[in-house]
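S.K.: okay, predicted coordinates and the sequence, questions at the end:
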Amino acid sequence: MSLSLDITPPLRHPPPPFRDRSLPAVLARFVKQRYMTTARRKKWKDTLRWQLRFHSYFWPMAGLLYLMYIGYWQIEREHQNPTPVEWSFWARWEGRMAKGILKRVERRGWGSMYEWGVAGTYLEKLLARLEDPKRDGRGISEQEVRDGAGVLMVDGVGKLGYDISAKSGRWKQGYWEVLMGLAKVAEHMDGLCKPKGDALTGKMFRWENIPGPQNPRPVPAAWDKDGAHLNVPGITEVEAAMEEPEYYYLHILTSHGFNNRQRLDAALAYADWCDFKGLKDTSAHIYDWAIDIAAGGLPEGADHVVDIQTGVINAGKERFVSENLLKASTALGVWHARHGDVKEALPIFLSVLRARKALPPAPPHMQLQGSGSNNRAISAAERKAQSGTDVVLSWGRHFIDFFREADKALLPTSGDEQPYHSLKEACEEVGLMTYIGEILFATSEHEREKGLSWTRDSVEAAEAVLWFMDEQGVGSEQEGRQRCKECLETGLGNWQEMTRQMTKLARKREGEAKQSSKGWLGSLGLGGNAIDKAIAEVKRWEEEEAQIELRKQKTASLVDVLKPSGNPFGMNTNLGI
């Protein structure tokens, strides 16, 4: 007989009793333990009633305040970036957003690819609206051949732009701004591609990163924190980020209804883009096209006013020039100077300067516009001196003007009129003088003194114009003030560099004179005059260098807000200075 003993030790911590956690069991225990008492039930009802009342008031008020903020923001943007009243609500919305981004990028001097992509997205949507006859494009039509056989096509261009002659001037100006904005975005998107169907704000790749039959050894994509550089799509999975810039420029140049100023600005921008891409012959043809556009609006025959082949304005015909012609000839001269063709650039600059100096003075009412006390900001002392009634009325007018539709009656002119000699034109003259001085100094040793003289005159003229603008209260963006600042800074830099070269040349001559005095000329006593002359010349240029430093200190308040610029026209001629 075997005896079994249970020697299992007792559990130190016995498991908790089983509790049914189903919903009916939980409710039963809740009622059984009498958690839902009468007082607690009343408190819950009061809390629920208060929450419903709070949310029924708060969220509608929050939504209304948000809509008011969006409305205020859009009104402010509308005043900063006016859009045509003929456009629909969403067209104007997209136009304001795109123009705001482009202005911010231009003011800052640089923009991220995301910002360019957002601006391009808005502009592409807006362009689709404006070119849709069922929406904002009512009244536009495709250009057809005369017998009505179909849409007009041109080799190398494709379908021409639309016929927008039936639309208003404000609509055309807005449409032109959209196309020019898209061209600017396309320039920054040049050489980029994106996965098919993706937005412009998504991941971008360069074409050399995409593997394919034409690119068996692709360049590794730039590093991306999300790892997109590790998953580069194939050649069949991507498409160009945007159309080529020339598509939008030619869209303007081949459309029917734009004025000469709009077409000329598009032609000059297109020529500059082709020159940037290294297409010198193409840019030369487009500059010739720009001269033809400008000459087409002259009141007299173009051959009598300007030489179409060279862009030089004929002497004695200055009274027939137009603003477009001055702009086109200057741009052609800058292009020649940039490529070192100074023999072609110098006559153009001289003829344009002669024509600008012969412009008639502006009428009295235009002389006061933008440069008097009427347009300058009211200082705190002046505001305090005014009576309280005037201040209230002034603020009342500002409040009413804020909610009033922005005034777009003053559209840019066609550019076929002769400009007046204003502060803006004076700044353009300073830029031309700077260029002429640089060309004369860099191309001929015998003309260096003339080049220095032109440069000195340009600095003095720019300084005088800027001080006059300060006295008249002209803003930084009015009457060409920014151009004058750039001309002053560039002129001072050129003047200093020219003087340094002349100082080196004078010291070299001094050394040669001293070396010659030790030879047979010195034995005859004929070298002393040459040495004295060389020493005097060195002192002259050293004194001029000191004067330039003093001039820089004097004009520091006029140019200290500027970043270094290549020249007054924003380009680098590379003439050897």
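M.R.: Looks like it arrived, so ask away.
S.K.: CA atoms for contacts and neighbours, from now on please.
M.R.: OK.
S.K.: buried sites along stretch 111-119?
M.R.: Residues of stretch 111-119 classed as buried by neighbour count (16 or more other CA atoms under 10 Å): Met113, Glu115, Trp116, Gly117, Val118, Ala119.
S.K.: in helices only, show me those residues.
M.R.: Judged by DSSP state H, the subset of the buried residues of stretch 111-119 located in helices is Met113, Glu115, Trp116, Gly117, Val118, Ala119.
S.K.: not counting its neighbours along the chain, what's nearest the second one?
M.R.: Computed as CA to CA, 6 or more residues apart in numbering, the closest residue to Glu115 that is not its neighbour in sequence is Ile101, at 7.0 Å.
S.K.: helix or strand for that neighbour, which one?
M.R.: Ile101 belongs to helix 89-108 when assigned by DSSP states H and E.
S.K.: try Gly278
M.R.: Judged by DSSP H and E, Gly278 forms part of no helix or strand.
S.K.: and for it, the neighbour number?
M.R.: Residues lying near Gly278 (other CA atoms under 10 Å) number 11.
S.K.: what residue is smack in the middle of this protein?
M.R.: Glu106 (3.9 Å; CA atoms, centre = their mean).
S.K.: please compare the first structure with the one that follows:
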Amino acid sequence: MRPRLVVRRARLSTPRQALRSRTPCLRTFAYYTQLTTKSRPILPFLAIPVTNRSVRCFTTERKQWLKHEAKMAVRYTVSFWGILVCMGVIYFFINEESLERDFPTPHEWGFITRKLLRDANNGKDPKNGQVNWAQAMELSRGCVLRLEDAKVDGEGVTKLSDIVDPTAQFPGEFNPCDISGKSEEWRRGYFEAIMLAAKASEHTDGWVRDLTRNVISPPEFVIGPSNPRPVPIPPGQPHAPREEDCEIAYPSADSWYMKVLATKGFTARQKLEAALEYASFMEFKQRPEGPDALYNLALAEATQGLNMSNPPYNPKTFVLNEKAGPPSLNLLDAITAVATHKARSGDISAALPIYLSLLKARRFLPNDPPTVSRTRAPRESLWTQVLSAVSQPDYPSPPPDGTQAPWRSPQERCQEASLSLWIGEILYASSSRDDGLSWTRDSVDIAEEQLRALGPTTDDKTSKQTCCECLTAGLDNWGRMVVKLAKEEEQMREKAANRSSVFSFWSGAQSAEGRWAAEDGVVKERVRRTKELLEDVRKEDPGLAALFKA
């Protein structure tokens, strides 16, 4: 018989004995651990995990998660900056469209040339009121250079002179050109760019460039022998330049005006405007020999094509001839400039008859505008209206050439007010103070009436500017006259009080005392009342920032 194996009970009963010898929780955990040795261990609730440094941190799953996060970061970053770039491009083109509507440019020019002229005009007349003549000068100058370059926008423009100044920044820049082959819009825009450069040169006359830093500075800040008392530099600006390190930054205005007068292709009206502006600049620079020749040139342009057997004005006294018929706009402007030049020179005896003849001629002008035959435009479709709303506006039609007599528009009526102002000032200074005050009051009344008729939302900026200038000058002259008369009245009253006695009859003249002081109060009240008419406050466009305001 085969013997059986002896099995010790102690070994078979070891797990049970072990379970009995421990606590119930640990007994259950050990039991299930032995039954499921290959399963995942079940930890008790709120068990503290133990960090094992031997476990790998960069697993395959973590690697995929990091790749996903990196892709999302790149996607969000590119999307964010893409949206910003798109918004910047949209804002840029909206701003350019707004500037184009404020300062139109010829459509046949290139984009860069048109932008230069728009930005130059914006520097001269910005919405925030901070005029930057240096920017207007540089941009308008660059626009003119591009218009004369055959490789850019100057195809068909020929130079009338081959003289080149080797010391100039741009040789041949001020040589006159022949632009007769260009369109009217191109020539008008070219004239606007040159005249803007000339006006900017007047305001930047004498400005210097510091060669060591390439900084433009007005002459009053320069430190040197020619300026022993320099003006302090404003806070935040570069330090003052030294005279030995500087050179003249911009060309003189004479070069620009002479270029306009010598260029072939401009109209008589454009050359007349250039001659009058040049003469005014020479008067400001106190050059006595230049203005007379320029005024004669302006009169020659104004009377071009007229029959001089019956001249429209007296060549010696410049008084208008009533028998020659209504004067043209060019002749009125030229004769007015001549009279103003004589008045500023002190020859008021010669200026007064000219002003009176001009005022009489303007008052006999027609009150209604000339009739223009208009053809009824065909009715546009809805799609055409949408396209016209989003497309760029048409270039403005050409202004009058000045060869015809004007009508009494608001601007012409304000010109009448300015003539009354000049007449009143001359009469007050020469012969009769009462007559001078009467003419001055009439000019203020006419200017205020026209300003109120135009209204605050008018699109006729030229007429509004003329009336504002006339009203401001009229109120200023009126106030100065009354203040002077009030002081004299006060002095006379004090002298009379010192000479008064028991037998004097000054009590009967008390009603006349204080007349000019009372009128001074009337002038101040008039200034307060017309303040709203003279202020041209432009509301700033808040743009997208208004969406985030409460």
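M.R.: Received, thanks. Please read these numbers as outputs of a predicted model, since none were measured by experiment.
S.K.: now the TM-score, please.
M.R.: The TM-score (TM-score structural alignment, normalised by the length of the second structure) is 0.73; 471 aligned residues with a CA RMSD of 4.0 Å.
S.K.: before we move on, back to that, tell me which two of the ones in helices among the buried residues of stretch 111-119 of the first structure sit farthest apart.
M.R.: Met113 and Ala119 (9.9 Å; CA to CA).
S.K.: need the three-state assignment for Ile426 of the second structure.
M.R.: Recorded secondary structure, Ile426 of the second structure: helix (DSSP: H, G, I helix; E, B strand; the rest coil).
S.K.: my read: it touches Ala350, true?
M.R.: No. Look at Ile426 of the second structure against Ala350 with CA atoms under 8 Å: they stay out of range, at 10.9 Å.
S.K.: the more surrounded of these two?
M.R.: It is Ile426, of Ile426 of the second structure and Ala350, that has more neighbours when counted by other CA under 10 Å, with 21 against 15.
S.K.: measure the more buried one to Leu437 of the second structure for me?
M.R.: Distance, Ile426 of the second structure to Leu437 of the second structure, using CA to CA, to the nearest Å: 10 Å.
S.K.: could you do Leu533 of the second structure as well?
M.R.: Taking CA to CA, one finds Leu533 of the second structure at 22 Å from Leu437 of the second structure.
S.K.: give me the more crowded residue out of those two.
M.R.: Between Leu533 of the second structure and Leu437, Leu437 has the larger neighbour count (other CA under 10 Å), namely 22 against 18.
S.K.: aligned to the more buried one, what sits in the first structure?
M.R.: When the first structure is aligned by TM-score structural alignment, the residue opposite Leu437 of the second structure is Leu452.
S.K.: grab the nearest non-local neighbour of its match.
M.R.: Gly437 (6.2 Å).
S.K.: I figured Leu421 of the second structure hits Trp439, correct?
M.R.: Yes. Contact status for Leu421 of the second structure versus Trp439: in contact at 6.4 Å, counting by CA under 8 Å.
S.K.: who has more neighbours, these two?
M.R.: The neighbour comparison of Leu421 of the second structure against Trp439 (other CA under 10 Å) goes to Leu421, with 28 against 25.
S.K.: does Lys194 of the first structure count as helix, strand or coil?
M.R.: Per three-state DSSP, Lys194 of the first structure ends up strand.
S.K.: can you tell me the helix or strand for the aligned partner of Thr434 of the first structure in the second structure?
M.R.: Aligning on TM-score structural alignment places Thr434 of the first structure opposite Leu421 in the second structure. Using DSSP H and E, Leu421 of the second structure falls within helix 410-430.
S.K.: and the next helix or strand after that helix, how far from the first structure on average?
M.R.: Downstream of helix 410-430 of the second structure, the first helix or strand assigned by DSSP H and E is helix 433-454. Superposed on the first structure, helix 433-454 of the second structure shows a mean distance of 2.4 Å to its aligned residues (mean CA distance after the TM-score superposition for the first structure).
S.K.: stretch 479-493 of the second structure too?
M.R.: Looks like 4.7 Å for stretch 479-493 of the second structure (mean CA distance after the TM-score superposition for the first structure).
S.K.: looking for the alignment partner of Phe276 of the first structure in the second structure.
M.R.: Alignment note (TM-score structural alignment): Phe276 of the first structure maps to Phe284 of the second structure.
S.K.: I should have written Ala345 of the first structure there, sorry.
M.R.: So, by TM-score structural alignment, Ala345 of the first structure is matched to Ala351.
S.K.: can you give me the neighbour number for its match?
M.R.: 25.
S.K.: same question, Gly137 of the first structure
M.R.: Neighbours around Gly137 of the first structure, by other CA under 10 Å: 18.
S.K.: what sits against it?
M.R.: Contacts here follow CA atoms under 8 Å, 6 or more residues apart in numbering; on that basis Gly137 of the first structure touches Arg129, Leu130, Glu131.
S.K.: what about the residues you listed, which are in helices?
M.R.: Arg129, Leu130.
S.K.: what about stretch 529-539 of the second structure, distance to the chain center?
M.R.: Distance, stretch centre to chain centre, for stretch 529-539 of the second structure: 18 Å (CA atoms, centre = their mean, to the nearest Å).
S.K.: buried set for it?
M.R.: By neighbour count on 16+ other CA under 10 Å, the buried set for stretch 529-539 of the second structure is Thr530, Leu533, Leu534.
S.K.: for the residues you listed, which one is nearest Leu276 of the second structure?
M.R.: Leu534 (26.5 Å).
S.K.: for the residue lying closest to that closest one once chain neighbours are set aside, give me its contacts.
M.R.: Nearest residue to Leu534 of the second structure, sequence neighbours excluded (CA to CA, 6+ apart): Cys468, at 5.9 Å. Shown in contact with Cys468 of the second structure (CA under 8 Å, 6+ apart): Ala447, Leu451, Leu533, Leu534.
S.K.: mind telling me what element the aligned partner of the third one in the first structure is part of?
M.R.: Okay, so that is Leu533 of the second structure. Alignment note (TM-score structural alignment): Leu533 of the second structure maps to Leu558 of the first structure. Using DSSP H and E, Leu558 of the first structure sits within helix 556-559.
S.K.: mean shift between that helix and the second structure?
M.R.: On superposition with the second structure, the mean distance recorded for helix 556-559 of the first structure (mean CA distance after the TM-score superposition for the first structure) is 4.0 Å.
S.K.: pull the residues that contact that helix.
M.R.: For helix 556-559 of the first structure, using CA under 8 Å, 6+ apart, the contacting residues are Leu466, Lys485, Glu486, Leu488, Glu489.
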